[in-house]
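>>> sequence and computational prediction follow.
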Amino acid sequence: MKRLQLNVLGLFEVRWTGAASFATGDYTLVYSGGDQHERGVGMLLDKQTSKSIKGYWAVSDRVLLIKLYGRPFNISIIPAYAPTSTYDDDAITDFYEDLDKAYKQCNSNGIVYVMGDFNTKVGNGRIGNTVGPFGLGAKNKRGDNHIISSSLIHGSRTSHVDYGHGKALETVREIK
């Protein structure tokens, strides 16, 4: 995190049980897991950012809400880990309901970041103001359904496919 100058880092497939937060060295880890060592989401915050934690809410083992004090606006961060397309539609629906629960707990005049592994392929075609034309691969069933409608409902955008400069892919290559 220091080398990349990151203040927060979303974690997915944490695989820890329960929900908690703890400080370790220069970082604070907040996580949410289920009853078994499966799934789980978390957020690693640097020392300075962790001083701004207002609170957190473990919505499920796939959705977490962390609220931070900020100026001029408070910040809410929602790390989320969606079921893969091998799960049935009920599991997917439950996930997006949990995501909506977390989103509705955010202050309407604050800044909200939703980050995660949505296990969806949105393809490379533009869809309104939500998905840009520079995605990779072919769209799958999940790309057609929930993530697009969820983004439209909340007026947000899927930013990782919005710009064609290739920086995201270069960054991934550098991290490896």
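Great, that's in hand.
>>> hey, let's count contacts and neighbours off CA atoms from now on
Will do.
>>> what's the top helix by length along the chain packed up against?
Selection of the longest helix in the chain by residue count, based on DSSP state H, yields helix 89-104. Judged by 3 or more Cα pairs under 8 Å, 6 or more residues apart in numbering; DSSP states H and E, the packing partners of helix 89-104 are strand 75-81.
>>> what helix or strand is Leu152 on?
helix 146-154 (DSSP states H and E).
>>> following that helix, which helix or strand shows up next?
Assigned by DSSP H and E, the successor of helix 146-154 is helix 167-175.
>>> buried set for that next one?
For helix 167-175, the neighbour count (16 or more other Cα atoms under 10 Å) marks no residue as buried.
>>> report the inter-axis angle for the longest helix of the chain versus helix 146-154.
Helix 89-104 and helix 146-154 meet at an angle of 30 degrees, taking axes from the mean of the first three to the mean of the last three Cα atoms, to 10 degrees as the criterion.
>>> who's in contact with Ile78?
By Cα atoms under 8 Å, 6 or more residues apart in numbering, the contact set of Ile78 is Val63, Leu64, Leu65, Ile66, Ala102, Tyr103, Val112, Tyr113, Val114, Met115.
>>> could you give the angle of the helix or strand containing Met43 to strand 75-81?
In the assignment (DSSP H and E), Met43 maps to strand 41-46. Comparing the axes of strand 41-46 and strand 75-81 via the same axes, to 10 degrees yields an angle of 140 degrees.
>>> against which helices or strands is strand 41-46 packed?
strand 8-12, strand 27-32, strand 75-81.
>>> between the longest one and strand 27-32, how many degrees?
Regarding strand 75-81 and strand 27-32, their directions subtend 60 degrees when assessed with the same axes, to 10 degrees.
>>> quick one: strand 75-81 to strand 8-12, angle?
Using the same axes, to 10 degrees: strand 75-81 against strand 8-12 is 20 degrees.
>>> adding another structure so you can compare the two:
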Amino acid sequence: MSGSPAPVRPGDPTGWSGVRDKRVLVTGGTRGLGEQIVRLLVAEGARVATCARGARDLTALAASLDSPLFTQALDVTEPERLEEFVAAMANRFGGLDGVVACAGGSRGGRFEEADAEDWAATWEVNVGHAARLVRAAVPHLRAAGGGSVVVISSISGWKPGPPVQYGVA
């Protein structure tokens, strides 16, 4: 199989109907895999919340969907903002059934160029945000009788390439 899969569009049959009416939060939901996860969940009838740094991207994504989408512009590395978003989503939807940690990225260049701050920032966006997301979600998932946690990572963890700090994270 070659090329990228076709994007999921509202109303497309996907065969993933087990998420109907589930309450799911996705970080990094306006681009790439995160956006496709949001679209898939919405197409199957889930109640979805997503966050990303760009308010304009969130507005465009919400406008492209036939179902409501709860969004908030935030940087997942800002202390307490992500935890507040999890609580707001759970309050708005009356609980939480799942979370998907999809926000990620890298700061700095090649190994010889990356400084300690680049390493720390890359670790924080890839690992720190996922840990805080799960920790904030656990009480809501337990209250709902269980739930699902998905942490998206990169092939760079298995087959690293520049920048090395991204592969490590």
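Nice, I can see it. Given the structure is predicted, the values throughout are model-derived calculations rather than measurements.
>>> just the TM-score for the two chains, thanks.
Here the superposed chains carry a TM-score of 0.34, computed using TM-score structural alignment, normalised by the length of the second structure; 94 aligned residues with a Cα RMSD of 4.9 Å.
>>> if we can go back for a sec, and after the longest helix of the first structure, which helix or strand comes next?
Going down the chain from helix 89-104 of the first structure, the next helix or strand is strand 111-117, by DSSP H and E.
>>> what packs against that following strand?
Looks like strand 111-117 of the first structure contacts strand 8-12, strand 75-81 (3+ Cα pairs under 8 Å, 6+ apart).
>>> buried residues, the first one. List them.
The neighbour-count check on strand 8-12 of the first structure (16+ other Cα under 10 Å) flags Val8, Gly10, Leu11, Phe12 as buried.
>>> same question, stretch 41-55 of the first structure
So, applying 16+ other Cα under 10 Å, buried residues of stretch 41-55 of the first structure: Val41, Gly42, Met43, Leu44, Leu45, Asp46, Lys47, Thr49, Ser50, Ile53.
>>> so where do the helices sit in the second structure?
32-43, 55-63, 81-93, 116-123, 129-143, 164-168.
>>> what is the orientation angle of the strand holding Met43 of the first structure with strand 111-117?
120 degrees.
>>> returning to that earlier point: could you dump the buried residues of strand 8-12 of the first structure into CSV with distance to Thr93 of the first structure added?
Shown next, in CSV, are those (distance: Cα to Cα, whole Å):
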residue, distance to Thr93 of the first structure
Val8, 28
Gly10, 22
Leu11, 22
Phe12, 19
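>>> of the residues you listed, just say which sits nearest to Tyr96 of the first structure.
Phe12 (16.2 Å; Cα to Cα).
>>> quick check: that closest one touching Gly42?
Yes. Taking contacts as Cα atoms under 8 Å, Phe12 of the first structure lies within contact range of Gly42: 6.4 Å.
>>> is Gly116 of the first structure in contact with Tyr81, as I believe?
Yes. If you go by Cα under 8 Å, Gly116 of the first structure and Tyr81 touch, sitting 5.6 Å apart.
>>> what's around the nearest residue to Ala55 of the second structure once chain neighbours are set aside, how many residues?
In space, Ala55 of the second structure comes closest to Ala73 once its chain neighbours are excluded; the distance is 5.1 Å by Cα to Cα, 6 or more residues apart in numbering. Applying other Cα atoms under 10 Å, we find 17 residues neighbouring Ala73 of the second structure.
>>> how about the contacts made by Val99 of the second structure?
Val24, Leu25, Val26, Leu133, Val134, Ala137, Ser148, Val149, Val150.
>>> so what would you say the end-to-end distance of stretch 23-38 of the second structure is?
Using Cα to Cα, to the nearest Å, one end of stretch 23-38 of the second structure lies 12 Å from the other.
>>> what's the nearest residue to Asp117 of the first structure if we skip its chain neighbours?
Asp117 of the first structure sits nearest to Tyr81 (Cα to Cα, 6+ apart), 4.9 Å away.
>>> would you agree the one you found is in contact with Phe12?
Yes. Counting by Cα under 8 Å, Phe12 is a contact partner of Tyr81 of the first structure at 6.1 Å.
>>> need the max-distance pair from the buried residues of strand 8-12 of the first structure.
Among the buried residues of strand 8-12 of the first structure, Val8 and Phe12 lie farthest apart (Cα to Cα), at 13.3 Å.
>>> thinking again about what came up before, got a markdown table for the helices and strands packed on strand 41-46 of the first structure, with distance to Ser21 of the first structure too?
Output for these, formatted as a markdown table (distance: least, Cα to Cα, whole Å):
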| stretch | distance to Ser21 of the first structure |
| --- | --- |
| strand 8-12 | 13 |
| strand 27-32 | 4 |
| strand 75-81 | 14 |
